[in-house]
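**Student:** requesting a structural model of the entry that follows:
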Amino acid sequence: MPADVIRCNTDAAWSVAKRAGIGWIFENSDRQVYSEGSKVIDHVSSPLMAEALAMRKRNAMQEAQHKSFSNVWFRTDSQELARAIDSMTYSVELFGVLMDIELLSSSFDFIVVSYVSRTLNGVADSLAKAALHSSASIPLL
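**Tutor:** Alright, predicted model coming up:
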């Protein structure tokens, strides 16, 4: 991997009310935090969709572009999402979001999407849960 790879952990928390809190954190290999963010989104169909939205534009990938990070390692604790992105096997439910992720991926010089265990994804998890329990929400775009 390039020496200047920025790690981005993403996570989502979903409720049966079809509301999701999403969170992301960017850090370098020395665990120095560059940026973190979270938001809540209404009308999210499933936990897997919430995980995909956490990574998609207007969220982690857009933030990486905004910060001019060109070498990024996106990490999710959703094995199903990491597998879908890696294999480019897109379910009907996730097709549009995963196509957005694929398109946005082309704007980076180096990009990897992989699974990370929940124990190593604590900050993104906390951000997502805090967002889910907040009162402000945004429409799904």
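**Student:** please make it C-alpha for all contacts and neighbour counts, starting now.
**Tutor:** Fine.
**Student:** quick one: contacts for the residue nearest to the spatial centre of the chain?
**Tutor:** Taking C-alpha atoms, centre = their mean as the criterion, Met55 is the residue nearest the geometric centre of the chain, at 2.5 Å. Taking C-alpha atoms under 8 Å, 6 or more residues apart in numbering, we find Met55 in contact with 10, 24, 61, 74, 101.
**Student:** one more: Ile25?
**Tutor:** Counted by C-alpha under 8 Å, 6+ apart, Ile25 has contacts 8-10, 33-37, 123-124.
**Student:** returning to what we had before: which of the contacts of Met55 sits closest to Leu48?
**Tutor:** The closest of these to Leu48 turns out to be Thr10 (C-alpha to C-alpha; 12.4 Å).
**Student:** so how many other residues sit close to the closest one?
**Tutor:** Neighbourhood size, Thr10 [other C-alpha atoms under 10 Å]: 33.
**Student:** any idea which helix or strand carries it?
**Tutor:** strand 6-15 (DSSP states H and E).
**Student:** now show me the structure for the sequence below, then we'll compare the two:
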Amino acid sequence: MVGDNTCQLCGEHQETTNHLIFQCRNNKEIWNMTPSIRTPDGSWTSPKDKAGIGWALFNSEAKVILEGKAAIEPVNSPLEAEAEALRMAIIKLRKLRYYTVTFYGDSSDLYDTISKQSHQACHITSKGTHCPTHMKDIVNLARGNEYNFCFQKIERSRNVVADKLAKEG
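**Tutor:** This is a model prediction of the structure:
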């Protein structure tokens, strides 16, 4: 039908970019069948300046599906900026109803700790930082029978998209 802009996947709503990415139930089912890759990153300069966070969501063919960036209130360390970027990424994906996601990041302190703790009771401690609280939040957000969230450390050179977005944020 000429001029019909009904979604060709679900036939239920007007086909817009917003509908296809965030609302179309058929598209969500397809996206949830294949694991997604999420690369969050934080950018930090000082405890007095706002930090930047950025993220990119890739499909199984390594194509960017979604990306975003933001400025956040000042935090005490680069590790806290990284942790906040990861925490926000998990919250965003849970809202979008993604259930199988691998999060890749370039912070050894964060990703090594989270990957060890995500399948155990969380007993994260560290002197002189608020980051253990962020890490506990991340582990708690990633838990649940319906979620298959994995965490893996990668080299900074493999996280350039999220790093660039965080610096812009």
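**Student:** out of the contacts of Met55 of structure 1, which are inside strands?
**Tutor:** Per DSSP state E, strands hold the following members of those: 10, 24, 74.
**Student:** from these, pick the one nearest Tyr90 of structure 1.
**Tutor:** Among these, Phe74 lies closest to Tyr90 of structure 1 (C-alpha to C-alpha), at 18.0 Å.
**Student:** if I pick that closest one, what's in contact with it?
**Tutor:** 7-10, 55, 111-114.
**Student:** is the alignment partner in structure 1 of Thr113 of structure 2 in a helix, a strand, or coil?
**Tutor:** In structure 1, the residue matched to Thr113 of structure 2 (TM-score structural alignment) is Ala84. Classification of Ala84 of structure 1 using DSSP: H, G, I helix; E, B strand; the rest coil returns helix.
**Student:** near Ala84 of structure 1, how many other residues are there?
**Tutor:** 15.
**Student:** give me the distance between it and Gln32 of structure 1.
**Tutor:** Remark: distance between Ala84 of structure 1 and Gln32 of structure 1 (C-alpha to C-alpha, to the nearest Å) = 29 Å.
**Student:** how about Phe110 of structure 1?
**Tutor:** The gap separating Phe110 of structure 1 from Gln32 of structure 1 is 20 Å, by C-alpha to C-alpha.
**Student:** who's more crowded, those two?
**Tutor:** Between Phe110 of structure 1 and Gln32, counting by other C-alpha under 10 Å, Phe110 is the more crowded of the two (15 against 10).
**Student:** residues near the residue nearest to that one when sequence neighbours are not counted, how many?
**Tutor:** The shortest distance from Phe110 of structure 1 to any non-neighbouring residue, by C-alpha to C-alpha, 6 or more residues apart in numbering, is to Asn71 (4.5 Å). The number of residues packed near Asn71 of structure 1 is 20, by other C-alpha under 10 Å.
**Student:** alignment lookup: Asn71 of structure 1 to structure 2.
**Tutor:** Mapped onto structure 2 by TM-score structural alignment, Asn71 of structure 1 lines up with Thr100.
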